[in-house]
Structures are given as structure tokens and as C-alpha cells.
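>>> Any chance you can model this:
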Amino acid sequence: MKIKSIWFHIGFWIIYTAIFTVVEASYKGKYTEALAFELMNMPMRLIVVYFNYFVLLPRFLLQGKTAKYFTYTLLTLIVAGFIQRLANYKILSIFYSDLYDFGVWLPYKFLQTSMIIASPLILIIGISVIWKVAELQKRAKTLENEKLQSELKYLKSQINPHFLFNTLNNIYGLSLENSKKTPELILKLSDFLSFSLYESTQKFILLEKEINLLNDFIDLEKSRFDDRVAVEVSIPENINQISIPPLILVPFVENAFKHSLKNETRIAHIFVKLEVVDGQLIYEVKNSKPDQTIEDSSPRGIGLENIKKRLNILYDDQYKLQIEDEDESYSIVLKINV
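The predicted model follows:
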């Protein structure tokens, strides 16, 4: 037993004895005799309580063997009641013959004595069970948090290479054309790497940082597709100190670029809007769809699926994601309570 636990038990017995001494003495006002009676019962109470606490409780009750636990506890109380009754009769009656009714062989007297011994057992075992349950719940919560954090790290490890892969492809394509945009894209890639190393590992980041990453990504994609895409962005300049998970906003825009420009010959349109209204972040991304939809045999994108999983882990029911897939447009509206 730890020191703190030992002092808890000592304090329990002192308080328990004091309370029951007062209760016992309230009938006749004889505090000395009441204290002697409580001290007389103390050894057997200690034996019963700690036999139950160290043997029966962990071996049966905490193992789910409830019937055996109560059976052995009842037998222990019966034996203890019998022994205590005899001890009271042999010892206490010598000094305080008027304190106790010594019908030692009456069955209900044994039951009465057993209940006197059982009273602290009920209290301390009840407290112990509550304590054990609280510890188990705390441990379960810790394990669950560790599991969630591991899953979040796994999902992020999928997202980061996904961004880098697309960006490197962009730079490679433009480098073949000796484009003057290549240095700018390399600088954007550097920003992505910096974000990946220092920001995306955090559980939450400032919304302002995520917006900066979003703007960089949009600029990168616009430079790649030139005049093939028209992007309209509506984001307020002043954002309060709001925190969100990293890499939440960008994948929706990435998805919009990917699907609005696939097999499209005319200009694609993308609309991005972010606002904070009444403690709720509202994020909308809408993109036009190609005139002709060609079946895509490539693996399904991991971005949106990961975002949904991360939102479920981080926000549970504190967010809402609406997706509308119409004939000419595809849109998402994400609402997060911040």
C-alpha cells in the first residue's frame, strides 16, 4: 500500500470509530463505555475488512465472480460474528455488565454482531469499488486517447505525402517547359515542407496559418493551370484567435481543382468562402463539373476520406459536413463549432 493509501485507511478508521462511539453513547450518555465497545470490535472489523479487501475483492468481485464473492463474504461475517460474540461475552461483560445484553446463544444476536462488523466493510468496500472503477475509466480513457492520437498521426502521414506528390508533379511538368514559374513553385513547396514539419504535427493550429496555407495552395494550382480555371476566394481579413486541426481546409480545395479540371476543355470555376458566424466556422467550397464525365479508373482519393475520419475523431458531433453533387456543380459546406 502506498503512503497516501495508508493514511487514508488510518483516517477512515479514526473517523469511523469516533462517529460510532458518539452514536452508541447517545443512548445512555456513557462515552467511555461506548468507546470501549467500539475498540473491542475493532480487531475483528479490521480482520474482516482487510481479508475482504486484499483477498475476496480482487480474487472474486473484480474478476466478475459476484456470486462467489457474496457467498464467501457472508460466510466470513457469520464466522466473525460468532467469534466476536464470544469475545464480547468473555471479556466485555467482566467490566461493563450493564452495557450489553449477553444472550450469547440467541441466533439473532449473532446476526446483530455480524451486522456491526459488516458496517465498515460495506463502507470501505463501496469506496474501494468506486475508486477502482474510476481508475479503470481513467485508464480506458487514456488508452482511447492514445489510440485516437495514433490514428490521427497515421491519417496525417497519408495526407502530407499526398500534397508533396502533387506539388512535385507540378514542378516537374513546368520544369520541362523551362517555365519562369518553377522557382515560385519551389518556394511554395518549401512552405509546404515547413508546414508539414512544424505545424501539421500539432493537434490544433491558428486558423490564420491554415488560411495562409490555403492561399498558397490556390496560388500554386492557379499558376499550374493558367487561364483554364477561375477561382473566387472570399475570406475575411481579420480572423479572431480561432484554432482548427491542421490540413482541414486545403483537401477540399484540392478536390475541387482535381475534379473540375479533369477532362475539361472550357474554363472551370471554383468558389471558396470562409466565415465565422455566432461561434461557428462555415467553410464552403464549390466547383463546376466537366461537361463529359469519363469513368476514372484511378484509386479513390484519400484526402476527403481522411478529413471525414479526422473530423469524427476531433469533433464527434460538434461539426456538420454537407455534400451536394449536382449535374453541373459539386459543393461541400463544413460547419465547425469553434
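>>> CA atoms for contacts and neighbours, from now on please.
Fine.
>>> Now do the end-to-end distance for stretch 322-334.
Start-to-end span of stretch 322-334 (Cα to Cα, to the nearest Å) is 6 Å.
>>> chain center to that stretch, what's the gap?
32 Å (Cα atoms, centre = their mean, to the nearest Å).
>>> Counting neighbours, which bits of that stretch end up buried?
By 16 or more other Cα atoms under 10 Å, the buried positions in stretch 322-334 come out as 329, 330, 331, 332, 333, 334.
>>> Which members of the residues you listed occur in strands, if any?
Members of the buried residues of stretch 322-334 lying in strands (criterion: DSSP state E): 329, 330, 331, 332, 333, 334.
>>> Have a look at the protein and report its longest helix.
Among all segments of the chain classified by DSSP state H, the helix with the greatest residue count is helix 107-176.
>>> which helices and strands does the next helix or strand after it pack with?
Note on helix 107-176: by DSSP states H and E, the next helix or strand toward the C-terminus is helix 182-198. Secondary-structure packing of helix 182-198 (3 or more Cα pairs under 8 Å, 6 or more residues apart in numbering; DSSP states H and E): helix 107-176, helix 207-225.
>>> Next, the structure of the following sequence, for comparison with the previous one:
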Amino acid sequence: MKLKSYNMDFPQVFELGVWLIYVCLYKYSYYSGLTPTIPQADRLWPFPELILYAIFLSVYFIPFYRIIIPRFLATNKHLGLLLVTIVYVAFISKISNLAVNYLFMSVRGESDELYRFYYYQWQSSLNQAKYIFAGWNLDVLVTDLIAFSSIAFVRFAFENERRRYNLEKENLQLQFDVLKTQLQPHFLFNTLNSIYSLSLKGAAETPRFIMLLSDMMRHILYNSSKELVPLKDEIVFLQNYMEMEQKRYPQSTFTFQLAVEDSTHLSIPPLLLLPLIENSFKHGSHRLVDQAYVNMVLKIEKGNLCFSVENSVYKNPMTKQEVGGIGLPNIRKRLQLYYPHTHQMLLKENEDRFLAELTLTNL
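Here you go, the predicted model:
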């Protein structure tokens, strides 16, 4: 199973938004308000190059929020992060201001209308550089620190959530692999016994059941490694599974009702429905008494899937039966990952029957 990939995730969008809204709009507006009173300053967007100026003044924060903050947060060194932040702001911000103001002042002639602005900013940055822990332009520095630190914290929180999601996904994949390894030997052993009995009797349907077994094992081995498989393939697998079990318990009644409009375009995670069926065959009364039943119903209407499995139950008061195993917890976790807000699974049990109902919406 593979995680879905996106061209741009939320931290990238958030970071781009900070640069566009805060740097290119807010800081541009701040610096354009400091320009001398000249005709162009009365326009709606006076001196567009101040956007580039604001960007250059903010570039020094990139290593801070992309490298320094994540490293300290990852090691939980919060006090160290505070000290590094003070030193970084005290020295790097002033060095950056000096370099940027000198660069923009140098490319402007003294007769240029923005030269006085850059010259004033250059002089201000020189005066600020004389002091180590003072002389900052707090109007800009505080908002810079808040805006760019928020990018780092958003990225850190998002990466932690993605890491947790990946670990949960990997853990679920391991459980799913265990489920497959449990299914294959158990199912293969029982089915081979049934086929062996047929062969001893010289039954004409022996080749058919061999082919059914082959198709089912092929589905388990190859399709179960995919993230999604066509729903019609899963239906065929479940029908074959039901037919195999019916052969093992000929005195019981197993039914599979389909009410499907069109499943050609629908896909679901492989073997998603199997634990519900396996649970019915594992705990159903057909293992102990004749005339038992397992009824499956699969309905698809307007992109909604409803799957139910009902089986008769034989309760021995001397023994305590537990419903489930690795199968039901596995399907719950897979449903939460694949259909976090579009699924519902209900389990109902009384004295003589057990019912499992699964609903998936907006497939």
C-alpha cells in the first residue's frame, strides 16, 4: 500500500502564503510608507521594487525557520532554541540589513527618487549595528519573528503528524500481512482437504474447485499488495470463497445476494471485506450443527456500498467464544485510514445470530 502523494502540501502552501501576504504586502506597505513625499508615492502601488527589497530583507530568516528551529524542536532543546534565537536576531538580522541596504543604495544614483530612502535605511542600519543587544527596529523584527517562526512550527507539527500516519500505516500493513499469512495456510489446508475428498469420490467438479482455489490464491498473492483493486474482482473472490465453504459444509446454507447497479468504476482496498466473512465462518454454528446459515448481502447504490454478513450462532454455556481476532481490529484500522469520515461498521449479536454491517459512502 502506498501513501497518496500531492504536488504541494499544507506547510508549503502556508509558507507561500506568509511570503505573499506578510512579506510582499504587509512589509511592502510598511516600507512604502517610509518613502519620501514625491509624486509616485501617491499611486496605488508606488515603487513596486520595494516588494523585492522586502523579500531581500527577509531572506535571512529562511535558514532560521527551515533548519535551526526544526533541529532544536526535534531534540526538545527549547532553552537552547531561545538562546540561539536571541543570538541569531541580535547579529544576523543586523548583518542582513547592512548588506541589503548597501546593495540597494549602491545600484541607485544620487539623483534617483528612492536613493534618499535607501540612504536613510543604510544609515539607520549602521547606527543599529553599533549595539549588540539593542538598536533593533522592533516594528519589523517582532512581526518577522512571529510570522516566520509560525512556518517552522506548522512544518514541525505537520511532519510529526505525517510520521505518525506513516508509522500507523506501516503497522497496519504488518498486521495485514499477518492476516494474509494466517489466511493462506488455513484456507489452503481446508480447501485442499475438500478437493482431496472430491478426488477420492471421482467427483466431476474436482477440476472446477482446483481452478477456484488457483484464482483465489492468485488474488491473495498479487492483488493484495496493491493499494486499491476493482470491486468486481473482490466480489468474484468472495463468491469463490463462499462456494468453497459451501462445499465444506454441504448441510448448511450459505448465500450471497448482490444488488449492484454498476461496479466497473469502483475500487476498494484489497481483502477489506474478507475479515467480516472469515469471522462468520470461524464462529458460525455450521461448524457444530447442521441447518446453519451464513447470509451475505452486498448493495451498491449511488456510490454507496452496504455490505452485511449474518450467521447463525450456537452457544455452548460451557465455553466462552470470543468474536474476532486480528481480522476485525485490522478492518477497523483500515477503514479509519481509507474512509475516515465515510464509513460505519456495526456488530450486533443475540442468542442465535450475529450480524456485521459495513457502510461506505461516496466511493
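>>> Superposing both, give me the TM-score.
Here the TM-score for the pair of chains, by TM-score structural alignment, normalised by the length of the first structure, is 0.68; 298 aligned residues with a Cα RMSD of 4.8 Å.
>>> would a markdown table of the helices and strands packed on helix 182-198 of the first structure with distance to residue 296 of the first structure and mean neighbour count be doable?
Below are those laid out as a markdown table (distance: least, Cα to Cα, whole Å; neighbours: other Cα atoms under 10 Å):
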| stretch | distance to residue 296 of the first structure | mean neighbour count |
| --- | --- | --- |
| helix 107-176 | 17 | 15 |
| helix 207-225 | 20 | 18 |
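>>> Distance to residue 256 of the first structure for the ones you listed - can I get that in CSV?
CSV is the format used below for these (distance: least, Cα to Cα, whole Å):
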stretch, distance to residue 256 of the first structure
helix 107-176, 14
helix 207-225, 11
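>>> Out of the ones you listed, which is closest to residue 4 of the first structure?
helix 107-176 (13.8 Å; Cα to Cα).
>>> still on that earlier bit, pick out whichever of the buried residues of stretch 322-334 of the first structure sits closest to residue 82 of the first structure.
Distance to residue 82 of the first structure across these (Cα to Cα) is lowest for residue 334, with 70.9 Å.
>>> and the closest one, what pairs with it in the second structure?
Counting by TM-score structural alignment, residue 334 of the first structure corresponds to residue 358 in the second structure.
>>> How about its match, nearest residue that isn't a chain neighbour?
In space, and not counting its chain neighbours, residue 358 of the second structure is closest to residue 345: 4.4 Å by Cα to Cα, 6 or more residues apart in numbering.
>>> distance of the one you found from residue 31 of the second structure?
Applying Cα to Cα to residue 345 of the second structure and residue 31 of the second structure gives a distance of 59 Å.
>>> again with residue 209 of the second structure
80 Å.
>>> The helix or strand containing residue 307 of the second structure vs the first structure, mean deviation?
For residue 307 of the second structure, the element it lies in under DSSP H and E is strand 304-312. Its matched residues in the first structure lie on average 1.2 Å from strand 304-312 of the second structure after superposition (mean Cα distance after the TM-score superposition for the first structure).
>>> Please point out which parts of that strand sit buried.
305, 306, 307, 308, 309, 310, 311, 312.
>>> just checking, the third one touches residue 361?
No: counting by Cα atoms under 8 Å, residue 361 is not a contact partner of residue 307 of the second structure; they are 11.6 Å apart.
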